[in-house]
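> The sequence and its predicted three-dimensional model are supplied below.
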Amino acid sequence: MSVEKLKSNATTRIEFNRFPRVDLCHQPTPIEEMPRLGALLGGPKLHIKRDDCTGLATGGNKTRKLEFLMGEALREGADMIVTQGAVQSNHVRQSAAAACKLGMKCHVLLERRVPDRDESYEKTGNVFLDKLFGTTFEFRPNGLDMNAEAMAVTEGLRNAGHKPYFIPGGGSNATGALGYANCAQEIVDQSVQSGLHFQWLVMGTGSSGTQAGLVAGFHILGYDLPVMGISVRQPKERQTGAVLATTQKTLAHLGGPDIAPDKILVDDGYVGEGYGIPAPSTLEAIRLTARQEGILLDPVYSAKGMAGLIGLVRSGFFKPEDNVLFLHTGGSTSLFAYEDQISEDLA
């Protein structure tokens, strides 16, 4: 795509000032080339969008969502937030930090979603930081409707005299996804400024809001950048349905046009045994990205996303002349909860 076409696509803007928002995020986050990893794989030019550098509590993709979610919470007069996630949730860590920054309380429900972990799993990594931020929390067994559980706790706190605001897991609703519609506009602006057009964006996809926000944003902006979500948990059909539903709600929230279901792209070939369980390809992605580019990935989301990117390059999915952008969603603090498994791989 020519620079002139890029500039033409950038003339459409999304007006985000009509939504309540607080300033939590270092942005724009940089886009960097990954020349050594690209050369090692012998594929297209690889680039990385450093949303691990958003600033809040070591950064991560949830910070962009929380700008809009916490803005809405303050508008509603909330004095505390309630949310949920897996034990080593990056979303919970960033939500807890956002609450501290705004002088609010944070109560969370942690799902014991990952089986066969030792007791240190619930003490280190993100859990340690949750405690540092003064979060109160309670655990739940695997397999429950965690959003329903958290909503019930929210109602109980309201009846007890608090003013709680409920945030769904991952911050993934139409409000939270605004953060990644905004990121889509940021990527378009960076492309215009650099003259660099990407043919693909690859990312790990879980609770759906990050991928949905990007797809919705690019759709409204008329920017042709397909987003390949590498599922970290669910089979392709379920993940595609979840992302499509959140995309449609986000577009409705923004007043954008409808989108065709075939615009939602998901690859479920890198889930392995399940959520939070690193596959051999996950561990390889952590090692290669660290040793080739000095970049840390997490075992739950970003490394499975990178494993997907590596696998797609090796399979010849991309053209040699393509520029491929990987979205780094952060989460390296959870590396400490997987130290034994990663150390075995390194050995």
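All right, it came through fine. Numbers count the residues shown, from 1 in each chain.
> From now on I want contacts and neighbour counts done on CA atoms only, so please keep to that.
Noted.
> Determine the longest helix present in this protein.
Assignment by DSSP state H gives helix 236-254 as the longest helix of the chain.
> what's near enough to touch residue 288?
Each residue near residue 288 by CA atoms under 8 Å, 6 or more residues apart in numbering is listed here: residue 37.
> Apologies, that question was intended for residue 91.
Residues in contact with residue 91, defined by CA under 8 Å, 6+ apart, are 62, 85, 169, 170, 171.
> Then residue 23?
By CA under 8 Å, 6+ apart, residue 23 lies in contact with residue 67.
> Which secondary structure state does it sit in?
Secondary structure, DSSP: H, G, I helix; E, B strand; the rest coil: residue 23 is coil.
> can you tell me how far it sits from residue 60?
Distance, residue 23 to residue 60, by CA to CA, to the nearest Å: 15 Å.
> about what we covered before: who does the longest helix of the chain touch, helix- and strand-wise?
Where contact means 3 or more CA pairs under 8 Å, 6 or more residues apart in numbering; DSSP states H and E, helix 236-254 is packed against helix 209-221, strand 265-267.
> let's go with 10 Å and repeat that
Under the contact definition 3 or more CA pairs under 10 Å, 6 or more residues apart in numbering; DSSP states H and E, helix 236-254 sits against helix 178-194, strand 200-205, helix 209-221, strand 227-231, strand 265-267.
> deepest of these, which one?
helix 209-221 (a mean of 28; mean count of other CA atoms under 10 Å).
> here comes the other one, which I'd like you to weigh against the first:
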Amino acid sequence: MTQDNKLDRFPRAQFMSGPTPLERLDRLSSELGIDLWLKRDDLTGLGFGGNKTRQLEFYLGDALQQGADTILITGAVQSNFVRSAAAAAAKLGMQSVLQLEERVPDMGEEYYSSGNVLLAQILGAEHMSYPEGEDETGADAALHAHADELKAQGRKPYVIHLGLNHPPLGALGYVLGGQELCQQMQDIDAIVVPSGSGATHGGLLTGIALDESDASVFGICVRRNCEEQQARMNTVLQKLADLLDINAAPLQDRIKVLDEALPPGYGKLSGMTHAALNKMARTEGIFLDPVYSAKTFAGLLHLVSAGEIQPGQKVVMLHTGGLPALFGYQNELIDNLS
């Protein structure tokens, strides 16, 4: 069975208008001594773009098949996923309920009012809050409790889960994304992606493997340390392989995660991350977000300096978008300009 046929079994809403650009970063390539390309999934289009658009095609496809009229999802206050879900719901004439978790302590007022928060309000999303940031099971349970209330009102809710106890439908979007990348470029030596929930990382790794690419895929930890993220990726890849009816073991053997850019933690920036964000902007005129893509680029720079990425290798970094969060972090970013 071909990869396309495997994915055809799953309902899909259409949000992607076509492949996203693959752009060579000429100045950084020269400076770093590698052949560096950027896969521009910040340009997926819907609701300020970002990688979650690909994932939402499969979640919302499932929701439509079930006759849902309301989407419920949980994430950090400046979550790109919840903002993208609100945009996708609006496009399909659905209501969205966004549960915002307290994952990032000691943030200023702008973190709670601008960026993704403001955009979700413009999109007409309903909001609820969850006091903990590291309780996926509890956060999902809170969504289901609210979904039960909506059912009692006659609405038809659909929950997009955060925890690992559910099939990773969103990862199917990056199985297609991996295939798309392989169609755009052959002979890739390495791909560098953020690794958080694991859906993007796991889906892309699966997609290129099904396309018979042997590129190394480096997942840059943005939320958990290497040991915890390795365990999570094993689970994500097993559940994704179960969905596709393929063997997970060869995929699990290819997991590479690095946490050098993670400190001081999820949603917090180090000097290493600030430097990476500024370097990309000032060298290539491209903005990165503070939570995911800046840490991804910081991780890539570490891989080059450590010799994990060799001189002359063809390297693709996935730009996952998330640019509205820049405004939620504006005071911290201004304080670290140099």
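Happy to help now that I have it. Remember, predicted model here, so these are calculated numbers, not experimental data.
> In structure 2, what residue corresponds to residue 232 of structure 1?
Taking TM-score structural alignment for the superposition, residue 232 of structure 1 sits opposite residue 222 in structure 2.
> what do you get for residue 331 of structure 1?
Match for residue 331 of structure 1 (TM-score structural alignment): residue 322.
> Helix or strand for that match, just tell me which one.
Assignment of secondary structure by DSSP states H and E places residue 322 of structure 2 within no helix or strand.
> Neighbours of it, how many?
29 (other CA atoms under 10 Å).
> any idea how far it lies from residue 83 of structure 2?
Using CA to CA, residue 322 of structure 2 is found at 10 Å from residue 83 of structure 2.
> Quickly list what's touching both of the two.
Both residue 322 of structure 2 and residue 83 are in contact with 48, 49, 52, 115, 116, where contact means CA atoms under 10 Å, 6 or more residues apart in numbering.
> what's the closest of those residues to residue 234 of structure 2?
The closest of those to residue 234 of structure 2 turns out to be residue 52 (CA to CA; 21.0 Å).
> Name the nearest residue to the closest one, sequence neighbours excluded.
Spatially, and ignoring its direct neighbours in sequence, residue 52 of structure 2 is nearest to residue 81 (5.7 Å; CA to CA, 6 or more residues apart in numbering).
> what about the one you found, which SS state?
helix.
> for residue 128 of structure 2, same thing?
Here residue 128 of structure 2 is recorded as strand under three-state DSSP.
> so where do the helices sit in structure 1?
Secondary structure of structure 1 by DSSP H: the helices cover 3-9, 35-41, 62-75, 90-101, 126-132, 146-159, 178-194, 209-221, 236-254, 280-293, 302-314, 339-346.
> in structure 2, what residues pair with the fifth one?
When you say that, I think you mean helix 126-132 of structure 1. Using TM-score structural alignment, the residues of structure 2 aligned to helix 126-132 of structure 1 are 116-122.
> how big is the offset of the matching stretch relative to structure 1?
The superposed stretch 116-122 of structure 2 is, by mean CA distance after the TM-score superposition for structure 1, a mean 0.3 Å from where its aligned residues fall in structure 1.
> in that stretch, what's buried?
By neighbour count on 16 or more other CA atoms under 10 Å, the buried set for stretch 116-122 of structure 2 is 116, 117, 118, 119, 120.
> residues in contact with it?
Residues from elsewhere that reach stretch 116-122 of structure 2 (CA under 10 Å, 6+ apart): 47-48, 77-87, 96-98, 100, 110-114, 123, 125-127, 322-328.
> Make a PyMOL selection of whichever of those residues turn out to be buried.
In PyMOL, a selection of the buried entries from the contacts of stretch 116-122 of structure 2 looks like this (16+ other CA under 10 Å):
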select buried, resi 47+48+77+78+79+80+81+82+83+84+85+86+87+96+97+98+100+111+113+114+123+125+322+323+324+325+326+327+328
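> now the helices and strands packed on helix 236-254 of structure 1 in JSON lines, with distance to residue 314 of structure 1?
JSON lines is the format used below for these (distance: least, CA to CA, whole Å):
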{"stretch": "helix 178-194", "distance to residue 314 of structure 1": "26"}
{"stretch": "strand 200-205", "distance to residue 314 of structure 1": "14"}
{"stretch": "helix 209-221", "distance to residue 314 of structure 1": "23"}
{"stretch": "strand 227-231", "distance to residue 314 of structure 1": "15"}
{"stretch": "strand 265-267", "distance to residue 314 of structure 1": "15"}
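> and residue 197 of structure 1, how many neighbours?
Residue 197 of structure 1 has 22 neighbouring residues, counting by other CA under 10 Å.
> How about the contacts made by the aligned residue in structure 2 for it?
By TM-score structural alignment, residue 197 of structure 1 lines up with residue 187 in structure 2. Taking CA under 10 Å, 6+ apart, we find residue 187 of structure 2 in contact with 213, 214, 215, 313, 314, 315.
> and what of residue 261 of structure 2?
220-222, 225, 269-273, 294-302 are the contacts of residue 261 of structure 2 under CA under 10 Å, 6+ apart.
> Please pull up the equivalent of it in structure 1.
For residue 261 of structure 2, the aligned position in structure 1 is residue 270, judged by TM-score structural alignment.
> just residue 37 of structure 2 next, same as before
So, by TM-score structural alignment, residue 37 of structure 2 is matched to residue 47.
> likewise residue 162 of structure 2?
Using TM-score structural alignment, residue 162 of structure 2 pairs with residue 169 in structure 1.
> burial measure for that match, as a count.
Residue 169 of structure 1 - counted by other CA under 10 Å - has 23 other residues nearby.
> repeat for residue 115 of structure 1
For residue 115 of structure 1, the count of nearby residues is 11 (other CA under 10 Å).
> about what we covered before: was I right about the match of residue 331 of structure 1 contacting residue 292?
Yes. Contact status for residue 322 of structure 2 versus residue 292: in contact at 7.6 Å, counting by CA atoms under 10 Å.
> if we can go back for a sec, most surrounded residue in the contacts of residue 187 of structure 2?
In terms of neighbour count, residue 315 stands highest of those at 25 neighbours, by other CA under 10 Å.
> tell me the contacts of that one?
Residues in contact with residue 315 of structure 2 (CA under 10 Å, 6+ apart) are 24, 29, 34-38, 187-192, 215-217, 300, 309.
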